[in-house]
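>>> The following block contains a protein sequence and its predicted model.
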Amino acid sequence: MEKVTKSPVVHLFFVLALCLFGAAELRADLLDSADMVGIYKPGTPAPIIVNNREIVVLRSFVFANAPQQRASAAVERIQKILSSSFVGNVTQRKYGDGQLIEIDSTPVFFLSPADVDIESGQSHAALVRNTIEHLRMTITEARELSDPTLLLWALLWSGGYLIAWLVVTRLIFLLKKKIHHWINLQIAERVEQSKIGGIVKGTASHTIYTVVERSVVTFAWILVMITTYVWVTVTLERFPATRSWGEGMAHSVLDAGSWVVTGILSALPGLATVLVIVVVTRIINRILGYVFERVQQGEYELPWVDVDTIAPTKRIITLVLWVFALAFAYPYLPGSSSEAFKGVSVLVGLMISFGTTGVVGQAASGFILMYSRIIRIGEYVVIGEHRGTVQRIGFFNTILTTPFRETVTIPNSVILSSTVVNSTRMAETGLVASTTVTIGYDTPWRLVHEMLITATQRTPGIAAEPAPFVSQTALDDFYVEYRLTFNIIDRTTRRVTMTALHGAIQDVFNENGQQIMSPHYEMDPNSPKIVPPGKWNPPHSSP
């Protein structure tokens, strides 16, 4: 503020103040001259509280007097007036650029322009009006404190409130007990019905009843707490000494309710936008799902999507679609612009980033496995030491079913780093399979070929086309290794078919007088282990 030159009027104010308070009681909070205008300084706020009621909060120095000193002096003056005979007429008088508050023409404290709470946007005139109103309420309560009749009525009202609280609380617990009893009857009735095929205790129905029961108990206690809060509030408001506490409790609830209602109303446009985004996303997702379902059933064709990859492609597109929807909806979520919301978002992002490093690697392996089409569902494969039919290819692992009805779960990263033998992909029909036998050099290889082919012809489940064939895969020191390759018609019967084939091989070899034994060398034989040319095509048993 600008400094203004002193005038005779200001000197007159000084004289009046000296006459009114005396030199010992002359304080800066009761004086305001042109010299004082420039020395208001902000200080630590200090409230003026009389009989538990806050009248005003002083926020500035006046001369060298801090807000705490000004508030203490004001409380002493007000209490001194209230303890004597008083009329209680509250007035205000302009004093410089501030207002002097008086009770029965006796100044009690001074409100400077710097006492206004700037953050609240309140004006100095509004501050003065509120201060006078609070001071008048304090005077009224002081009168009530000295009136035994009013205190007696307050006690009677408090007793009535107590009785009402007890009755309401009792009714709440009785209602809770009745609902609890009804739920128990319903559960008992369902359990009794379970003897003839009804609901068994411990099932989903019983869980629902339990949740409902606990919800009723929780709601009952919430009602009791609300009732207790209301009872304490109205009781405190009946007594002058505690009325400000009761009003504070009531205002807290009203402010909280107003804050909630205001927040809901202000969030409605954003929530409506989020709802529109969600609805549009669901519609697009359903359309894409319909298209993918028709492609999977063979009604439509998409050149860039294989039938085997429709399911994972649909999941990926759905995930990407909802991620974009979340990104669009995020700014419209209530509280999304707050620092707390941003901090939680960053924290969740860091947790996902650091905690899912291995998961992302496994998912990437799943993508590669699905879209490279190394294996497909229903194919018979050999992966490392595991062999079986592919039942499911997921983002993180693949499940095989072995011929011995075992389920093997293999991580996709292991599959990509292993050698995969696919026994189905190149087969025209059924499943490609093979078996190996070792026969000595004294058995004609042509006879072995014919006997193995005969065994396949006797085995049900082996396809005639493509025709089985025999390969000599090794010439060892003591025997020849023969590998019989054939197609199994039904890939799910591999174990049964292989067992039948091995039995047929033994039968055919026995019928032809040939042993399935691999000789081992210990000493030179009496005669060379050879087949003379005349015995290269011996007769053999027919199928």
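Sure thing, it's come through.
>>> switch to C-alpha atoms for all contacts and neighbour counts from now on
OK.
>>> quick one: contacts for residue 494?
Remark: with contacts taken as C-alpha atoms under 8 Å, 6 or more residues apart in numbering, residue 494 is in contact with 403, 488.
>>> roughly how far apart are it and residue 385?
Noted for residue 494: a distance of 17 Å to residue 385, by C-alpha to C-alpha, to the nearest Å.
>>> likewise residue 473?
With C-alpha to C-alpha as the criterion, residue 473 and residue 385 are 21 Å apart.
>>> the more surrounded of those two?
More crowded of residue 473 and residue 385, by other C-alpha atoms under 10 Å: residue 473, with 13 against 5.
>>> Am I right that that one falls within a strand?
Yes. Under DSSP: H, G, I helix; E, B strand; the rest coil, residue 473 sits within a strand.
>>> List the contacts of it.
Residue 473 is in contact with 480, 481, 482, 483, counting by C-alpha under 8 Å, 6+ apart.
>>> And it, how close does it get to residue 439?
Taking C-alpha to C-alpha, one finds residue 473 at 12 Å from residue 439.
>>> shared neighbours of the two, anything?
Contacts common to residue 473 and residue 439, judged by C-alpha under 8 Å, 6+ apart, are 480, 481, 482.
>>> which among these gets closest to residue 176?
residue 482 (82.6 Å; C-alpha to C-alpha).
>>> I figured the closest one was touching residue 471, is that so?
Yes. Residue 482 is in contact with residue 471 according to C-alpha atoms under 8 Å; the separation is 5.7 Å.
>>> neighbour-wise, which of those two wins?
residue 482 (21 against 12).
>>> Which residue comes closest to residue 467 once chain neighbours are left out?
residue 486 (6.9 Å; C-alpha to C-alpha, 6 or more residues apart in numbering).
>>> Unless I misread the structure, that neighbour falls within a helix.
No. Counting by three-state DSSP, residue 486 is not found in a helix; it is strand.
>>> tell me the contacts of it?
432, 433, 434, 456, 462, 463, 466, 467, 468, 469.
>>> Mind doing that once more with 10 Å?
Residue 486 makes contact with 427, 430-435, 453, 456, 462-470, according to C-alpha atoms under 10 Å, 6 or more residues apart in numbering.
>>> okay if I get the contacts of residue 473 as a markdown table plus secondary structure?
What follows is the contacts of residue 473, written out as a markdown table (three-state DSSP):
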| residue | secondary structure |
| --- | --- |
| 480 | strand |
| 481 | strand |
| 482 | strand |
| 483 | strand |
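>>> Of these, which is the nearest to residue 303?
residue 483 (40.5 Å).
>>> Just confirm the closest one contacts residue 453, I think it does.
No. Using C-alpha atoms under 10 Å, residue 483 is not in contact with residue 453, being 11.1 Å away.
>>> Residue 496 - how many residues pack around it?
Neighbours around residue 496, by other C-alpha under 10 Å: 13.
>>> Assign a three-state SS to it, would you?
Once three-state DSSP is applied, residue 496 turns out helix.
>>> Is it in contact with residue 403, as I believe?
Yes. Counting by C-alpha under 10 Å, residue 403 is a contact partner of residue 496 at 8.7 Å.
>>> ok, second structure coming up, stack it against the first:
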Amino acid sequence: MKKNLLIFFVLFLVTRITTAQQTISKLDSIEIELNKIKQRNDLLRIKDSIRTQLLKNELNSIVNPQGNELEWYKTELLKIKQEDSVHLSNQKAEIEKLRENAKPYPVKLFNDTIFNVYSGLGPFSAKERALSAQNEIQELYAKKLYFKDSLQLMTTQNYINIVYQGTIITSISQEDALWENVTPDSLAANYLQTIKASIDKNRISHTFENILIRWAMAIGIVLVFLALIYFLRKLTRFGIRKIISWMNRDFEGVKIKNYQFISPYRIKVWMIKTLRWVYIVLFFLLTGISISLIFSIFPVTEHWAYMFLHGIWKPLKELGISIYNYWPKLLHIIIVLMVGRYADKLLHFFSNEIERGMLKIKGFHPEWAKPTYHLIRICLIAFVIIMIFPYLPGSDTTAFKGVSVFLGILISLGSSSAIANTIAGFIITYMRPFQIGDWIKVNDEVGEVIEKTSLVTRLRTINNEDITIPNSMILSNKTINYSSSSAKTCLIIPIDININFDVPIEKVNELLIKAALETQHVVAYPKPYVFKNKILDTYISYQLNAFTKTPQRMYFITSDLNENILKVFKEEGIDLLSPKFYAKPKS
């Protein structure tokens, strides 16, 4: 067990490490691609700036520019502006491709996200920019003297800075604006207002008066929670007492005619368990609501309340949406199951009618009804599974298909002998070599057939020993049925006996037939007969064949027949010999 747990733990660690490495590699590739885009656009921007400045210098150096020259310079400047617009559009398209896999780095103040940073700036990565801006905002919040109007925007050649009394809080570039799909000026104004609002909100919420109010509200919530739990416990105990007192009256439970379907005690146990489960569910529900309310009061733990409620509500919401979207498929499955169920009931009805002899089909024996019903039922179940399989949740996923194939291989390998016995059982049923109550011999085992199933056949010997024989063994070996023809032609019971040469053959025939007719359960017709099987040195080997219609008593008939033979021959003064016995002559 420990070894298996260790292997599982190692596999889990390897999987987690591999996943983490893939995630890091993916993020690194995105960062590299962003840096390439930024470097390429910086080069293009510098190139366009240089071209624009050169054209302006040339234009300013001309003393008396002609109309054609002015028009050419204007066209060149417009062309540079258009190229800059095309570069900006291409950059935006490249960023859109990376948006799905890019990881934003949030800038927070007391778990309150102010804005996100997607791209780096200069030598600083996106993560370093976010951490630096977060530290600056936290220092700004912690200042004893804070002047809101001192937080302003300052525009430079390529960036817009948010500054406070000369200290740069953060910078906004063209790439930041592209990530948010707005202009740099609009994004900078939005960041400025968001930072001001977050600082004002947190400075107000952390005053001493507000802290006292929050603690009072938290204590109130705890007291209300304890009162509700106390009332809920009292209500549960009252309900249990009412159930017990109601059950102790003349309640008889659920009866169907004279059959006690559900006893009063079981109903009482079910109702009490249900009431206790309701109490447990309400207890955890009230606990979750109380914890969420307490967390939502304090700014530091407010995000915990959101995470707690989101963790509960999101799975329930997804479950509800999944059930709603799955309803048409579920309706299809219900209809198929209902049709299959009623088809099974119809088959069962015809099977019972044929088995009881109320419905007769030419050439179809009543004992075939049950196995035929089971065969058709297996086919019906397989057909129903095939019909509903595409509509099962997750049936089109690779995991579901893999599990299905694995289970199929597992069943195939583990049930080969069971399938062989089942097929042999059906073949034996339709061959009809024996029936329940017949006396048969399989290999060296002789007994009465007491049970036939699709897998095995059970025999009970003369000594009341129950023997279980697999059907595949019966099908592959010789089977002797002592009862199949006893009703019409009777079963012959043979007895071998050795008689000396001195006794006349006619006398032996007469005595053996007389002993057979005096035996109980031996019929007079057909008449017993005697075979002379061997003529040896001193005796003749005879075989008495007696007929009976009760093969189930063949052991007792054989014993009685031997007893009568001994008695008859003793009355006539004739000695019986065995093949290994020789009379010693007198001296």
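Okay, I see it. None of these values were measured; they are calculated from a predicted model.
>>> related to what we said a few turns ago, what's the overlap in contacts for residue 483 and residue 453 of structure 1?
469, 470.
>>> quick one: stretch 323-339 of structure 1 aligns where in structure 2?
The aligned range for stretch 323-339 of structure 1 in structure 2 is 382-398, by TM-score structural alignment.
>>> Which stretches in the stretch 401-550 of structure 2 count as helices?
416-431, 471-476, 505-517 (DSSP state H, counting those that start in this stretch).
>>> Now do the buried residues in the second one.
Translated: helix 471-476 of structure 2. Applying a neighbour-count criterion of 16 or more other C-alpha atoms under 10 Å, one finds 471, 472, 474, 475 buried in helix 471-476 of structure 2.
>>> ok, now stretch 447-467 of structure 2?
447-450, 452, 454-461, 467.
>>> Equivalent analysis for stretch 63-76 of structure 1, please.
Applying 16+ other C-alpha under 10 Å to stretch 63-76 of structure 1 flags 63, 66, 67, 68, 70, 71, 73, 74, 75 as buried.
>>> what's the answer for stretch 288-305 of structure 2, then?
Neighbour-count burial for stretch 288-305 of structure 2, counted by 16+ other C-alpha under 10 Å, picks out 288-299, 301-305.
>>> Ends of it, what's the gap?
OK, stretch 288-305 of structure 2 end separation, C-alpha to C-alpha: 10 Å.
>>> Could you do stretch 398-415 of structure 1 as well?
End-to-end span of stretch 398-415 of structure 1 (C-alpha to C-alpha): 8 Å.
>>> returning to what we had before: tell me, of the contacts of residue 486 of structure 1, which are also contacts in structure 2.
Retained contacts for the contacts of residue 486 of structure 1 in structure 2, judged by both residues aligned by TM-score structural alignment, their matches' C-alpha atoms under 10 Å, are 427, 430-435, 456, 462-469.
>>> Show me what counts as buried in stretch 6-16 of structure 1.
10, 13, 14.
>>> Would you mind identifying the next helix or strand past the helix or strand harbouring the second one?
Under DSSP states H and E, the secondary-structure element containing residue 13 of structure 1 is helix 8-21. Using DSSP H and E, the helix or strand that follows helix 8-21 of structure 1 towards the C-terminus is strand 41-50.
>>> if we can go back for a sec, how about the residue nearest to residue 467 of structure 1, what's its match in structure 2?
Applying TM-score structural alignment, one finds that residue 486 of structure 1 aligns to residue 547 in structure 2.
>>> next one: residue 21 of structure 1
That one, residue 21 of structure 1, aligns with nothing by TM-score structural alignment.
>>> circling back: can you pick out the ones from the buried residues of stretch 288-305 of structure 2 that are in helices?
The members of the buried residues of stretch 288-305 of structure 2 that map onto helices under DSSP state H are 288-297, 302-305.
>>> Quick test: name the residue nearest the centre of structure 1.
residue 348 (10.0 Å; C-alpha atoms, centre = their mean).
>>> Could you check which residue of structure 2 pairs with it?
In structure 2, residue 348 of structure 1 lands on residue 407 (TM-score structural alignment).
>>> List the contacts of that match.
Applying C-alpha under 10 Å, 6+ apart, the residues near residue 407 of structure 2 are 401, 413.
>>> Now do the same for residue 453 of structure 2: its match in structure 1.
In structure 1, residue 453 of structure 2 lands on residue 394 (TM-score structural alignment).
>>> That match contacts residue 411, doesn't it?
Yes. Between residue 394 of structure 1 and residue 411 there is a contact at 9.3 Å, judged by C-alpha under 10 Å.
>>> okay, and the common contacts of the two?
362, 365, 366.
>>> With distance to residue 444 of structure 1 as extra columns, can I get the residues you listed in JSON lines?
JSON lines is the format used below for these (distance: C-alpha to C-alpha, whole Å):
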{"residue": "362", "distance to residue 444 of structure 1": "53"}
{"residue": "365", "distance to residue 444 of structure 1": "50"}
{"residue": "366", "distance to residue 444 of structure 1": "50"}
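>>> How about the contacts made by residue 101 of structure 1?
30, 90-95, 107-111, 128, 131-132, 135.
>>> Repeat that for residue 211 of structure 2.
Contacts of residue 211 of structure 2 (C-alpha under 10 Å, 6+ apart): 205, 217, 297, 298, 299.
>>> closest to residue 43 of structure 2 among the residues you listed?
So of the contacts of residue 211 of structure 2, ranked by how close each gets to residue 43 of structure 2 (C-alpha to C-alpha), first place is residue 299, at 45.4 Å.
>>> List the contacts of residue 275 of structure 2.
If you count contacts by C-alpha under 10 Å, 6+ apart, then residue 275 of structure 2 has 235, 236, 237, 239, 240, 243, 269 around it.
>>> export those to CSV and tack on neighbour count?
CSV is the format used below for these (neighbours: other C-alpha atoms under 10 Å):
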residue, neighbour count
235, 14
236, 17
237, 14
239, 16
240, 17
243, 17
269, 13
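>>> Of these, which belong to helices?
Using DSSP H, these in helices are 235, 236, 237, 239, 240, 243, 269.
>>> mind listing what the fourth one touches?
So that's residue 239 of structure 2. Residue 239 of structure 2 touches 233, 245, 271, 272, 275, 276, counting by C-alpha under 10 Å, 6+ apart.
>>> Out of those residues, which two sit at the greatest distance?
Using C-alpha to C-alpha, the contacts of residue 239 of structure 2 span at most 18.5 Å, a distance reached by 233 and 245.
>>> Which of these two has more residues huddled nearby?
Neighbours were counted for residue 233 of structure 2 and for residue 245 using other C-alpha under 10 Å; residue 233 has more, 16 against 10.
>>> where's the closest residue to that one other than its chain neighbours relative to residue 115 of structure 2, distance?
Leaving aside its sequence neighbours, residue 233 of structure 2 sits nearest to residue 279 (C-alpha to C-alpha, 6+ apart; 7.5 Å). Between residue 279 of structure 2 and residue 115 of structure 2 the distance is 44 Å, computed by C-alpha to C-alpha.
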